[in-house]
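**Student:** what shape does this take:
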Amino acid sequence: MIYRAGQTVLVQGITGKQGTFWAEKMIAAGTKLAGGVNPKRAGETHLGLPVFGSAVDAVRQVHCDIAVIFIPPGMARDAVFDAIEAGIGTIVVLTEHIPARDVIDIHARLRDSTSRMIGPNTAGIVTPGEGFIGIMPGDNPNVFKPGHVGVISRSGSLGTLICLNLTRAGLGQSAFIGIGGDPMIGTTTRDALEALDRDERTRAVALIGEIGGAMEEQAAEYARRMRKPIVSFIAGRSSPPGKKMGHAGAIVTEGGGSYESKRRALESVGVRVVDTPNELATYLANLPAEQAA
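**Tutor:** The predicted structure is shown next:
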């Protein structure tokens, strides 16, 4: 789930407005695009890349490590199914508002496959200096620069702010993993934490969570065994109980998902939880140089 230079990306929905815009940005950042998918324009070229009728057709002709989905909600399930059938290892699903029944079907299909999904409703993944996949400003050196802090975030906007602060603090990022804000996602906070723990470039982790669900509490169980320092910011501290926030997954239910329970779980295993996003970069900048510089 961490993008590496040389990995090839298939853009499903490349000829649409958003697909075109972000494909150009990805190319500018160094991401290696293998081509795109649009059944109605198969055989054409777009942005100098081949357009295929399906992901299955694409992998018969080009190598694809990752698929990214720029497809409307009602058609997203079939696009993910296509990428799974093609055997593509990582599928980045940017689409939000996918019907719940369709998301359940996607998860069922994933269980019988070798594919991993990031999202739905993710902003994508970024490896500064190598490339990005999704709708993050991965081509902007004022926001992203190579460094040693791995960033995990449900929110793309909060993730961008944290990465901007890290860059301004002179730290940079080893990788950004946007897990997505929907309640049924393929890659969890714990999954992303494990990936950064294994990553040799990552020396410290910035974990941006929010109220709702239990992913931060579950991640805390793994964080207990990590030697890399982790600092966290949890959004939604002032939200009243039962309030639905910007993400579909940010709903506090009785007995779980609250700001207090998440903070308590993380602090109990040695994770530093800060009160504001700006404090996160400041805290990491003050760690010993060998840990986060």
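**Student:** C-alpha from now on. contacts and neighbour counts both.
**Tutor:** Will do.
**Student:** strands of the stretch 1-150 of the chain, start to end?
**Tutor:** Counting by DSSP state E, counting those that start in this stretch, the segments of the stretch 1-150 of the chain that form strands are 8-12, 32-37, 45-46, 49-52, 66-69, 90-93, 116-118, 124-127, 131-134, 146-153.
**Student:** can I get those in a markdown table including distance to residue 100 and mean neighbour count?
**Tutor:** Listed next are the strands of the stretch 1-150 of the chain as a markdown table, based on distance: least, C-alpha to C-alpha, whole Å; neighbours: other C-alpha atoms under 10 Å:
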| stretch | distance to residue 100 | mean neighbour count |
| --- | --- | --- |
| strand 8-12 | 21 | 26 |
| strand 32-37 | 24 | 25 |
| strand 45-46 | 32 | 14 |
| strand 49-52 | 28 | 21 |
| strand 66-69 | 17 | 27 |
| strand 90-93 | 14 | 26 |
| strand 116-118 | 16 | 22 |
| strand 124-127 | 21 | 27 |
| strand 131-134 | 22 | 27 |
| strand 146-153 | 22 | 26 |
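**Student:** okay, these in TSV with distance to residue 209 next?
**Tutor:** TSV is the format used below for the strands of the stretch 1-150 of the chain (distance: least, C-alpha to C-alpha, whole Å):
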stretch	distance to residue 209
strand 8-12	28
strand 32-37	30
strand 45-46	37
strand 49-52	37
strand 66-69	23
strand 90-93	19
strand 116-118	16
strand 124-127	16
strand 131-134	20
strand 146-153	6
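**Student:** so residue 266 is in which element?
**Tutor:** Here residue 266 is covered by helix 259-267, with elements defined by DSSP states H and E.
**Student:** in that helix, which residues are buried?
**Tutor:** By neighbour count on 16 or more other C-alpha atoms under 10 Å, the buried set for helix 259-267 is 259, 262-263, 265-266.
**Student:** another sequence for comparison is provided below:
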Amino acid sequence: MAIFLDKNSKVIVQGITGREGAFHTQRMLAYGTKIVGGVTPGKGGTTIESGQPVFDTVKDAVDATGATHSIIFVPPFAGADALWEAHDAGIQLAVCITEGIPAHDMLRVVATTPGMRIVGGNCPGLISPGKSLVGIMPGHVFKEGNVGMISRSGTLTYEIVDGLTRAGLGQSTCVGIGGDPIIGTTFVDCLRAFAGDPETHAIVVSGEIGGSDEEDAAAFIKDHLPDKPVVAFIGGRSAPKGKRLGHAGAIISGNTGTPESKVKAFTEGGVPVADRPSQIPALLAERMKPIPV
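**Tutor:** Here you go, the predicted structure:
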């Protein structure tokens, strides 16, 4: 089982004929993702090299293909409109890869798209190993299994998952929620979904400085996840206050978003925090309980 995404998910690509959209469409198809078409205004009626049809609008694509998921590769100025268009067409889950969408635009989008889950913006997407990949993740480092993964950082996701896979700990679903200040899906949203997934036996949470999402996650784990082992990691512990670390949301402002507050929250919730990503597989193995056969 998986959360948010499985082998039956029908996916369209908004921006399918652009450089990034075209490249990652082929990577997702190679992984086995059910890409049923794409959208580029003005190119409706054409097809891409692998045969998928291109439509002028998301509504046309959904009507013709029955698509349920969308992945968005558009410039920042068009990000909000792309998300609204996906929502209006009935898309259930939209993965927004685009980085740099204005925060006010994302606030308005998140507030006005009920019923559609948004992953991102500024995210690497998500993958249910062995089933489907909707994003820019390197599929070869993932292995089907029972560990759920949530991360604000794409590259940290790949590093941590590679370590898990090498240690024989496969994954159920891995979600890169994105590093912008305003995102559509939070740690708590993913934790709530993993809590209801009987095939996710353990969870890794990879956070970073800035904001309070990690503290919220720690509180949720303490109150609602007593039976699933969780291990955490916080990136950016050496970053000085006021300096942005890679992501727009990764900045310590005053006493908010400090690594100390995040580590303390997880520790008080009974969640061990790795000092380095390489420690995560061993910490997780120690925490995992035998699964009844």
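**Student:** could I get the TM-score for this pair?
**Tutor:** Overlay of the two chains. TM-score (TM-score structural alignment, normalised by the length of structure 1): 0.95; 288 aligned residues with a C-alpha RMSD of 1.6 Å.
**Student:** and the helix holding residue 266 of structure 1, how far from structure 2 on average?
**Tutor:** Following the fit onto structure 2, the mean deviation recorded for helix 259-267 of structure 1 is 0.6 Å by mean C-alpha distance after the TM-score superposition for structure 1.
**Student:** residues in contact with that helix?
**Tutor:** 210-211, 214, 216-217, 220, 223, 234-237, 272-273 (C-alpha atoms under 8 Å, 6 or more residues apart in numbering).
**Student:** dump these to TSV, plus distance to residue 105 of structure 1.
**Tutor:** Below are the contacts of helix 259-267 of structure 1 laid out as TSV (distance: C-alpha to C-alpha, whole Å):
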residue	distance to residue 105 of structure 1
210	26
211	26
214	22
216	25
217	26
220	29
223	31
234	30
235	30
236	30
237	33
272	38
273	36
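**Student:** so which of those residues is the most crowded?
**Tutor:** Highest neighbour count within those, by other C-alpha atoms under 10 Å: residue 211, with 29 neighbours.
**Student:** so how far is residue 282 of structure 2 from the counterpart of that residue in structure 2?
**Tutor:** Aligned counterpart of residue 211 of structure 1 in structure 2: residue 209 (TM-score structural alignment). To residue 282 of structure 2, residue 209 of structure 2 is 24 Å away according to C-alpha to C-alpha, to the nearest Å.
**Student:** next: residue 102 of structure 2.
**Tutor:** For residue 102 of structure 2, the distance to residue 282 of structure 2 - C-alpha to C-alpha - is 40 Å.
**Student:** give me the neighbour count for residue 271 of structure 2.
**Tutor:** 22.
**Student:** likewise for the one 3 residues further on?
**Tutor:** If you count neighbours by other C-alpha under 10 Å, residue 274 of structure 2 ends up with 20.
**Student:** wait, it touches residue 230, no?
**Tutor:** No - using C-alpha atoms under 8 Å, residue 274 of structure 2 makes no contact with residue 230, being 11.2 Å away.
**Student:** follow-up on the earlier one: quick one: which of the contacts of helix 259-267 of structure 1 sit in strands?
**Tutor:** Secondary structure from DSSP state E places 210, 234-235, 272-273 of the contacts of helix 259-267 of structure 1 in strands.
**Student:** out of the residues you listed, which one sits closest to residue 51 of structure 1?
**Tutor:** Closest to residue 51 of structure 1 out of those is residue 210 (38.4 Å), distances taken as C-alpha to C-alpha.
**Student:** quick one: the closest one and residue 69 of structure 1, what's the gap?
**Tutor:** Going from residue 210 of structure 1 to residue 69 of structure 1 by C-alpha to C-alpha gives 25 Å.
**Student:** next: residue 170 of structure 1.
**Tutor:** 33 Å.
**Student:** buried set for stretch 166-176 of structure 1?
**Tutor:** Those would be 166-167, 171-176, for stretch 166-176 of structure 1 by 16+ other C-alpha under 10 Å.
**Student:** to clarify, my last question referred to stretch 155-166 of structure 2.
**Tutor:** 156-158, 160-165.
**Student:** what range in structure 1 matches that stretch?
**Tutor:** So stretch 155-166 of structure 2 sits over residues 157-168 in structure 1, by TM-score structural alignment.
**Student:** and that stretch, how far from structure 2 on average?
**Tutor:** Compared with structure 2 after fitting, stretch 157-168 of structure 1 deviates on average by 0.4 Å (mean C-alpha distance after the TM-score superposition for structure 1).
**Student:** outside of that stretch itself, list whatever touches it.
**Tutor:** 136-137, 142-145, 151-153, 172-173, 176, 178, 208, 277-278, 280-281.
**Student:** pretty sure residue 151 of structure 1 is touching residue 179, no?
**Tutor:** No - taking C-alpha under 8 Å as the definition, residue 151 of structure 1 is not a contact partner of residue 179, at 10.5 Å.
**Student:** give me the number of residues near the closest residue to residue 50 of structure 2 other than its chain neighbours?
**Tutor:** The shortest distance from residue 50 of structure 2 to any non-neighbouring residue, by C-alpha to C-alpha, 6 or more residues apart in numbering, is to residue 26 (7.9 Å). Number of residues near residue 26 of structure 2 (other C-alpha under 10 Å) recorded here: 17.
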